[in-house]
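my questions are about this predicted structure, shown below with the sequence.
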Amino acid sequence: MTTQLKSYPEYKPSGIKWLDNVPAHWDVRRLKRVASLNPSKTESRLFLTADTPVTFLPMERVGTDGKIDEEVVPASSVWNGFTYFRRSDVLVAKITPCFENGKGACLESLSTEVGFGSTEFHVLRAGASILAQFLYRLTTLAEFRHSGADEMIGAAGQQRVPQAFVANYPLALPPLAEQTAIVRYLDHTDRRIRRYVSSREQLIELLEEYRQAVIHHAVTHGLDSDVRLKPSGVEWLGDVPAHWGVAAVKRHYSIQLGKMLQNGPNVPTDIAVPYLKAQHVQWFSVRTTDAPTMWASPHEIEQFGIRAGDLLVCEGGEGGRCSLVEEVPPGYIIQNALHRVRSFGTNRNDYLQYVMSSISKTGWFDAINNKATIAHFTAEKFGSLMIPIPPLPEQTAIVAYLDKATAAIDAAIDRARREIELLGEYRTRLIADVVTGKVDVREAVADLPQ
């Protein structure tokens, strides 16, 4: 779309390195010259009473996409200890990482005249020479976010963008009529992008549902559509092929819970070794690049060690989440937030991985892990889990079929996610080019539907 937009006929130096040249008829101003910052709530005493409905916006109710989730409360409940704002003000999060992530909003459609929110917001009020929506677009620029992050002050983890940075931020200011055109063009483009992104997200959801249906059917009914079925006697499983067995996991697999964290050597022969914990294991994926270390004896390294082909299953967190280990550097062990699973020799770990994935979507893990408290998928619960056991040749055929089928589905999901990612990059670049005057949208706006 930007390739169809023309540059302005004439430019002038802005005097600002990152801004470079700007349209010749635009002004270059500091933000404090066109907007007021953090207005005092004392102005509201003239019309606000204790019972007046006001909007309340804690940080979690303001998105990174400009959207807000309003809660209306009496003014008396939020008068003290919160940041004051009014309809058409612009909010900008000032604390890390909310600032860098882009939390903020233009409040033109606020349902109440007045609102209060987190003290971690800067409030910008547009003056006569700038539109609130144009001002908000300026605060979404990557340059604004990167420069603000560089100017943060305070202790690590509690750093904030100072008001002085926002006040002195330079901007290129077009005439009001042109700001109106820019806002209209970007709003129109945003709607088109969001509609397409929504369609891609719906496609991803459908593909993920289809993927799980393919897995579930294969591990519960096999690949022969004409096979005779029998009741399994297992609630989550239903009917299975008549020639399959149904047994507890512990009858066919060994389960080894990992080692409790040891922060130092207990004896001189202990060794510091890398270990994996629950966060390193996602569905069908094991991450080894950021493994921390703990101390263990040579015997424990052997006892809790992992090798290619092992199945790692989460004991805590999302109990039951698992992945096959395809490759791992030597010397790694597992912490006690993970189980290591190995077949006794007559079954496949990769088949069990697909079975576990199927069970997870039935809600059965949530039921047995007691998520009302701290979820734990203990070795006892895991070992007692009833699963379908096809003959080994059928397990091999099922795994081969599912590897191929899920690879095709995963590729389609990855393509859709990449499209969403590229659209996000395009949107960011477009906003920057438009609000800094690199492209002229005035003719394009004239062609937009009313």
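Sure, I can see it. Residues are numbered from 1 along each chain as shown.

from here on, just use CA atoms for contacts and neighbour counts.
Will do.

in what helix or strand does the nearest residue to residue 216 once chain neighbours are set aside lie?
Spatially, and ignoring its direct neighbours in sequence, residue 216 is nearest to residue 358 (5.1 Å; CA to CA, 6 or more residues apart in numbering). Using DSSP states H and E, the element containing residue 358 is helix 349-360.

want to compare, so here's the second one:
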Amino acid sequence: MKTQWVALRRLVRIANGGTPTPESDNWNGEVPWATPVDLGRANGFSLNETERNLTTKGALSGSTIAPKGSVLLSTRAPIGYAAINDVPMAFNQGCKALIPRDGISAPFLRYSLAHVGPQLQSMGQGSTFLELSASALASVKIPLSSTKVQTQIAKFLDRETAQIDELIGKQELLIKLLGEKRQAIITHAVTKGLNPDAPTKRSGAPWLGEVPAHWDVVGSRRIFRERGERARPDDEQLTASQVHGIISQAEFVATTGNRVTSVIKGEEILKHVEPNDFVISMRSFQGGLELSRIQGKISSAYVMLVPTPGIDVEYFRWLFKSDRYISGLQSTSNLVRDGQALRFANFAQLRLPVPPIQEQEAIDAWIREKLAVMDKLQKPVLLSLDLLRQRRAALISAAVTGKIDIQEGGFEA
């Protein structure tokens, strides 16, 4: 099968998205508004509903409407989710619309983007979060065949990947259930303690509910202060990640394969981080706070929290990653959307439980023991899921690059 590699700029029109201003007449209308979160849920499939909608006014004044049958691609946080919009759809600045030109099959384009996904991710740049620019995206080449063959390949992959997707769905459901059990273990331990018979009292904190009667519940400022120190000359550049925590930028690049733009000018605005600092990052409203184990420097957009002596940071590490705490953090602002950062003022609004120090340490040890069992149960499931995803990716790559002859192999659509 004859295949040529062609730059996307020749095959599609690329449109940027946006977010309207918060005025009420821009929101809650009938125009779906896609974000990377929406694309993540529909990745590899079609999308016709989104978490939030815009009015026509909001879509026209602050966003872009992609025509039905476009391919929406997430280009930051993270890069690479792709779905075909079944209805005209607006989208935010974390996405781009690839509007096919004549002769280009949208389903084939979606599969081709999956094939070049690792390349797209490696092209992301940014010091706070990785983003793929429109010009970089336009330069990416994908394998291209005739319109007829594009359609045949897409139909073949729809059929063959459906079987794999069913197996993937079962494994993902199992992982989700294990994850929910994991969160339940953490949340109960850090908010209720380990003794089910302990007397309780009202905490006075709506997000927290009742706590053991012998625990203190105090304002966040009493046990954490904001670090205002600027970066030191010998500080290593750090990266905050919900997956990897606070790690060096070099380790992040080596682990993920993503490129990060280093700060050269204006480095004096970076902030210093010490071991045992907690970091409020761009995504803390989704996944809680990160505990740093290392010294370094980090984006000025982040907030560092210094614990007072006499508390166990490991207990608070679990607390700040609990579902209940994250929900409380989200309640501190109605402006948290589209990656907007939380500030120290948000953190300071929540009162925190403070068990006796020996109990903090016991809770940490108990959680570690329980989660070690959960990890053993989850390991073979993750391995199976990884193998299924590799199989799916290999099938897509072989089909779109012409290594599988759809017609001669008896797969004609």
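Good, I have the coordinates. Small disclaimer: the values here were computed from a predicted structure and weren't measured.

after superposition, what's the TM-score here?
The pair, once superposed, lands on a TM-score of 0.60 when counted by TM-score structural alignment, normalised by the length of the second structure; 343 aligned residues with a CA RMSD of 5.6 Å.

which parts of the next helix or strand after the helix holding residue 358 of the first structure are buried?
Next along the chain after helix 349-360 of the first structure, taking DSSP H and E as the criterion, comes helix 364-369. Neighbour-count burial for helix 364-369 of the first structure flags 365, 366, 368, 369 (criterion: 16 or more other CA atoms under 10 Å).

just give me the mean distance for the helix holding residue 358 of the first structure relative to the second structure.
After superposition onto the second structure, helix 349-360 of the first structure sits on average 2.3 Å from its aligned residues (mean CA distance after the TM-score superposition for the first structure).

what residue of the first structure takes the place of residue 322 of the second structure?
Counting by TM-score structural alignment, residue 322 of the second structure lines up with residue 358 in the first structure.

isn't its match right next to residue 211, touching?
No: using CA atoms under 8 Å, residue 358 of the first structure is not in contact with residue 211; the gap is 10.1 Å.

neighbour count winner among the two?
Taking other CA atoms under 10 Å, residue 358 of the first structure and residue 211 do not tie; residue 358 has more neighbours (23 against 18).

now the helices for the stretch 151-300 of the second structure?
Assigned by DSSP state H, counting those that start in this stretch, the stretch 151-300 of the second structure shows helices spanning 249-256, 284-287.

return the most buried member of those helices.
helix 284-287 (a mean of 22; mean count of other CA atoms under 10 Å).

how distant is it from the center of its chain?
Relative to its chain's centre, helix 284-287 of the second structure lies at 10 Å (CA atoms, centre = their mean, to the nearest Å).

repeat that for stretch 159-177 of the second structure.
The chain centre lies 20 Å from the centre of stretch 159-177 of the second structure; the measure is CA atoms, centre = their mean.

stretch 180-190 of the second structure now?
21 Å.

and for stretch 306-315 of the second structure?
On the basis of CA atoms, centre = their mean, stretch 306-315 of the second structure sits 28 Å off its chain's mean C-alpha point.

what about that stretch, start to end distance?
Using CA to CA, to the nearest Å, one end of stretch 306-315 of the second structure lies 15 Å from the other.

and residue 199 of the first structure? What does it align with in the second structure?
Under the alignment by TM-score structural alignment, residue 199 of the first structure pairs with residue 170 in the second structure.

from residue 364 of the first structure, how far out is the closest residue to residue 319 of the first structure other than its chain neighbours?
Spatial nearest neighbour of residue 319 of the first structure, excluding adjacent residues (CA to CA, 6+ apart): residue 377 at 4.9 Å. Distance, residue 377 of the first structure to residue 364 of the first structure, by CA to CA: 11 Å.

if we can go back for a sec, give me the number of residues near the residue nearest to residue 319 of the first structure?
There are 26 residues near residue 377 of the first structure, going by other CA under 10 Å.

wait, it sits on residue 369?
Yes: with contact defined as CA under 8 Å, residue 377 of the first structure counts as touching residue 369 (5.6 Å).

now do the shared contacts for those two.
Common neighbours of residue 377 of the first structure and residue 369 are listed as residue 319 (criterion: CA atoms under 8 Å, 6 or more residues apart in numbering).

just give me the match in the first structure for residue 393 of the second structure.
Structural alignment (TM-score structural alignment) places residue 393 of the second structure against residue 428 in the first structure.

residue 58 of the second structure belongs to a strand?
No: Residue 58 of the second structure is assigned helix when assessed by DSSP: H, G, I helix; E, B strand; the rest coil, not a strand.

how close does it sit to residue 297 of the second structure?
Here residue 58 of the second structure is placed at a distance of 39 Å from residue 297 of the second structure (CA to CA).

follow-up on the earlier one: state the distance from the match of residue 322 of the second structure to residue 220 of the first structure.
For residue 358 of the first structure, the distance to residue 220 of the first structure equals 9 Å [CA to CA].

the spatially most distant residue from the centre of the second structure: what's it in contact with?
Distance from the centre of the second structure peaks at residue 408, with 41.0 Å (CA atoms, centre = their mean). Residue 408 of the second structure makes contact with no residue, according to CA under 8 Å, 6+ apart.

trace residue 206 of the second structure over to the first structure, please.
Under the alignment (TM-score structural alignment), residue 206 of the second structure pairs with residue 235 of the first structure.

follow-up on the earlier one: can you name the next helix or strand after the helix or strand hosting the match of residue 393 of the second structure?
Using DSSP H and E, residue 428 of the first structure maps to helix 392-435. Toward the C-terminal end, the helix or strand that comes next after helix 392-435 of the first structure (DSSP H and E) is helix 442-446.

what's around residue 49 of the second structure, how many residues?
The number of residues near residue 49 of the second structure, taken as other CA under 10 Å, comes to 17.

and the residue lying closest to it once chain neighbours are set aside, what is it in contact with?
Nearest residue to residue 49 of the second structure, sequence neighbours excluded (CA to CA, 6+ apart): residue 32, at 6.1 Å. Counting by CA under 8 Å, 6+ apart, residue 32 of the second structure makes contact with 48, 49, 50, 52, 53, 54, 88, 89, 90, 91.
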